[in-house]
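[1] Quick one, structure for this:
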Amino acid sequence: MSEPLWAEIVPARSHLPAFVLEAGDVLRVEDLAGQQAADVVLAPLDDPRDWLSCIYTQLLNRTTRITAGHVLYSKRARPLAAVVADTAGVHWFGGGCCSAETNAFRYGAAPGGSCRENLVLSLAGRIAGAMDLELDACASLFMNIAVAGDGGMEIVAPTSGPGDHVDLRAERDLLVAVSACPQERNPCNGFEPSAVGLSTWRY
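    Predicted coordinates:
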């Protein structure tokens, strides 16, 4: 790839307004400092409520370990994006993202500062009634959840280092929202949330 068409930094703990990724273009999501989760929602531009389904993505790829060579699918099983590069190799597509409700349940925390909030705010300028979306799943890039043999799950520090990235090629015109995860009560960001780099490319 040559020079990006567009590049921006998602500030630590924050988000950018949702943006359009045209069919055939590639979105690079980059862990700038290392050990930083980036929560991503993709949705067809012509039907933004048919957003990314983690369940169908794993089911139709027949794996829980989504990486280069796999396709991300919508709630209606439509292909949204192909993973064309992945230098990290460890991500979470099991659904869920930090929210006011999960933070209160797990940590007794007051509302404020969550990926769900970031993603909904990101989409608010593009989707009418976004604040009421039943948004409880996203692609959690660089997120590392260890699953034990008995099925037990534990959030552990990401294995991604500075500059690790995932490249997603749009299979149709997409609306994209990204949250630089603000969670600091568990090791999903190495206890020190940092910024996420975004860039778009055309081969």
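
[2] Could you use CA atoms for every contact and neighbour count after this?
    Will do.

[3] quick one, strands of the protein?
    With DSSP state E, the ranges of strands along the chain come out as 6-10, 19-21, 26-31, 38-44, 71-73, 79-86, 139-141, 144-147, 153-156, 165-170, 174-180, 196-201.

[4] Need the contact partners of the first one.
    Residues from elsewhere that reach strand 6-10, judged by CA atoms under 8 Å, 6 or more residues apart in numbering: Leu16, Val178, Ser179, Ala180, Ala195, Val196, Gly197, Leu198, Ser199, Thr200, Trp201.

[5] Mind listing what's buried along that strand?
    Within strand 6-10, the residues that qualify as buried are Ile9, Val10, counting by 16 or more other CA atoms under 10 Å.

[6] how far is that strand from where the chain is centred?
    Offset of strand 6-10 from its chain centre (CA atoms, centre = their mean, to the nearest Å): 15 Å.

[7] and what of the longest one?
    Its chain's C-alpha centre and that of strand 79-86 lie 13 Å apart, by CA atoms, centre = their mean.

[8] What lies in contact with it?
    Contacts of strand 79-86 (CA under 8 Å, 6+ apart): 42-44, 52, 67-74, 164-172, 174.

[9] Relative to its centre, which residue of this structure is most distant?
    Centroid-distance maximum for the chain: Asp150 at 27.0 Å, with CA atoms, centre = their mean.

[10] ok so, going back, closest one to Pro111 among the strands of the chain?
    In terms of CA to CA, the element of these nearest to Pro111 is strand 174-180, at 16.7 Å.

[11] Second input sequence below; structure requested for side-by-side comparison:
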Amino acid sequence: MKRTPEYPTPADAAARQARTPVVAYSDTTLPDPDLALLQRARDTLTRQQSVLVPPREARTFRVPAGAFFRIISVEGPQVGDLNLWAADNLQEHFYSGKTRALHGTHLSTGDRLWSRFPCLRPLATITADTLDWYGFDADGGSVHDVIGTRCDPYTQRLLAGHDYHHCCHSNLTRALAAETGLSLHEAEPLVHDVLNVFMCTGFTRDTHQYFMKASPVRPGDYLEFFAEVDLLGGLSACPGGDCGSEHSSDTAACFPLQIDIYQPDPALLAQRQPPPVSAYDRTHGRFGDQSASASPSRGRG
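    Next up, the predicted model:
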């Protein structure tokens, strides 16, 4: 809600507010994907597998490094919540917050999905987006966001006072457990904040609250990725359908989503190497480490 200030406005308030914003992470030094090479590879794609995600459910899929995958609208407007893990190490998974900081609130072609610390490397690169025409609308909304976390039963219980088991968090937990043989309690901590595929979101201009509106996606639209490493993916067909009204219930019309996995001509990418994990030495400026640039402060969190 919009809050009324409790404290007096200082005399230099206007000057403080007029300071020039600075982009936190410069994209001039961020390694760019070779989109020209990936486009040549796209021209040779052969579909290898399709996975259908039922409404209000999730499914897992595996994509080898060097392959492509598409998330496709097949029957009606439907939002999907995407998780990605490194197939050989489920502790290395998609880090939506750092991806947002590096690329922005909404992703499209050329943006990459980065993994969590300590690896911090691209897991996948977006190579095609049939909704790239949408841009930002008059409400400040756009598609494919890394703002929202995923609908979950805990927030549902907090706000609505009852349990609902087909939130995307629960769907992804069940799917990961089924894929890996982990128990639900073991799988749940590995489920993480998502890329909201096809979801149209933004922040209200008055209260700056996270909003959703009906997705512009239509059957035949897709978001395509290049797998930088061997991937295990999980996709939930959100119970909110196109997220134009509500989620975390069975009220909205919901439709399946399809995942197609494609193999390019292997000769085109034969010289390509998986991206390395971060070269940071992980000493964190420990006490007595002469390489630390400054002494750590004490007594502050």
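
[12] So after superposing, what's the score?
    Laid over one another, the chains give 0.89 as their TM-score (TM-score structural alignment, normalised by the length of structure 1), with 201 aligned residues with a CA RMSD of 2.2 Å.

[13] Can you flag the buried ones in the contacts of strand 79-86 of structure 1?
    42-44, 52, 67-68, 70-74, 164-172, 174.

[14] Please produce TSV containing the strands of structure 1, extended by distance to Leu123 of structure 1.
    Listed next are those as TSV, based on distance: least, CA to CA, whole Å:
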stretch	distance to Leu123 of structure 1
strand 6-10	15
strand 19-21	9
strand 26-31	17
strand 38-44	9
strand 71-73	19
strand 79-86	17
strand 139-141	15
strand 144-147	25
strand 153-156	27
strand 165-170	18
strand 174-180	6
strand 196-201	16
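
[15] And the ones you listed: which comes nearest Leu133 of structure 1?
    Using CA to CA, the strands of structure 1 put strand 38-44 closest to Leu133 of structure 1, at 12.4 Å.

[16] Find me the equivalent region of that closest one in structure 2.
    Aligned by TM-score structural alignment, strand 38-44 of structure 1 corresponds to residues 80-86 of structure 2.

[17] how much does the matching stretch stray from structure 1?
    Its aligned residues in structure 1 lie a mean 0.7 Å from stretch 80-86 of structure 2 after superposition (mean CA distance after the TM-score superposition for structure 1).

[18] Can you tell me what sits against that stretch?
    91-94, 123, 150, 168, 172, 191-199, 229-238, 257.

[19] at 6 Å instead, please
    With CA atoms under 6 Å, 6 or more residues apart in numbering as the test, stretch 80-86 of structure 2 has contacts from 92-94, 194-197, 231-238.

[20] Generate a PyMOL selection restricted to the buried subset of the residues you listed.
    This is the PyMOL syntax for the buried subset of the contacts of stretch 80-86 of structure 2, where burial follows 16+ other CA under 10 Å:
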select buried, resi 92+93+94+194+195+196+197+231+232+233+234+235+236+237+238
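
[21] burial of Trp113 of structure 1, as a residue count?
    Small correction: residue 113 of structure 1 is Gly, not Trp. Neighbour count of Gly113 of structure 1, defined by other CA atoms under 10 Å: 19.

[22] Cys115 of structure 1 now?
    Cys115 of structure 1 has 30 nearby residues by other CA under 10 Å.

[23] Aligned against structure 2, show me the partner of it.
    Matched to structure 2 by TM-score structural alignment, Cys115 of structure 1 sits across from Cys168.

[24] Tell me who's in contact with that match.
    Applying CA under 6 Å, 6+ apart, we find Cys168 of structure 2 in contact with Cys151, Ser236, Cys238.

[25] Could you dump the residues you listed into CSV and include distance to Leu182 of structure 2?
    Shown next, in CSV, are these (distance: CA to CA, whole Å):
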residue, distance to Leu182 of structure 2
Cys151, 22
Ser236, 18
Cys238, 23
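
[26] Next one: the closest residue to Ala124 of structure 1 other than its chain neighbours relative to Ala81 of structure 1, how far apart?
    Closest residue to Ala124 of structure 1 apart from its sequence neighbours, by CA to CA, 6 or more residues apart in numbering: Ala130 at 4.9 Å. Counting by CA to CA, to the nearest Å, the gap from Ala130 of structure 1 to Ala81 of structure 1 is 22 Å.

[27] Pick out whichever of those two has more residues nearby.
    Higher neighbour count among Ala130 of structure 1 and Ala81: Ala81, with 27 against 17, using other CA under 10 Å.
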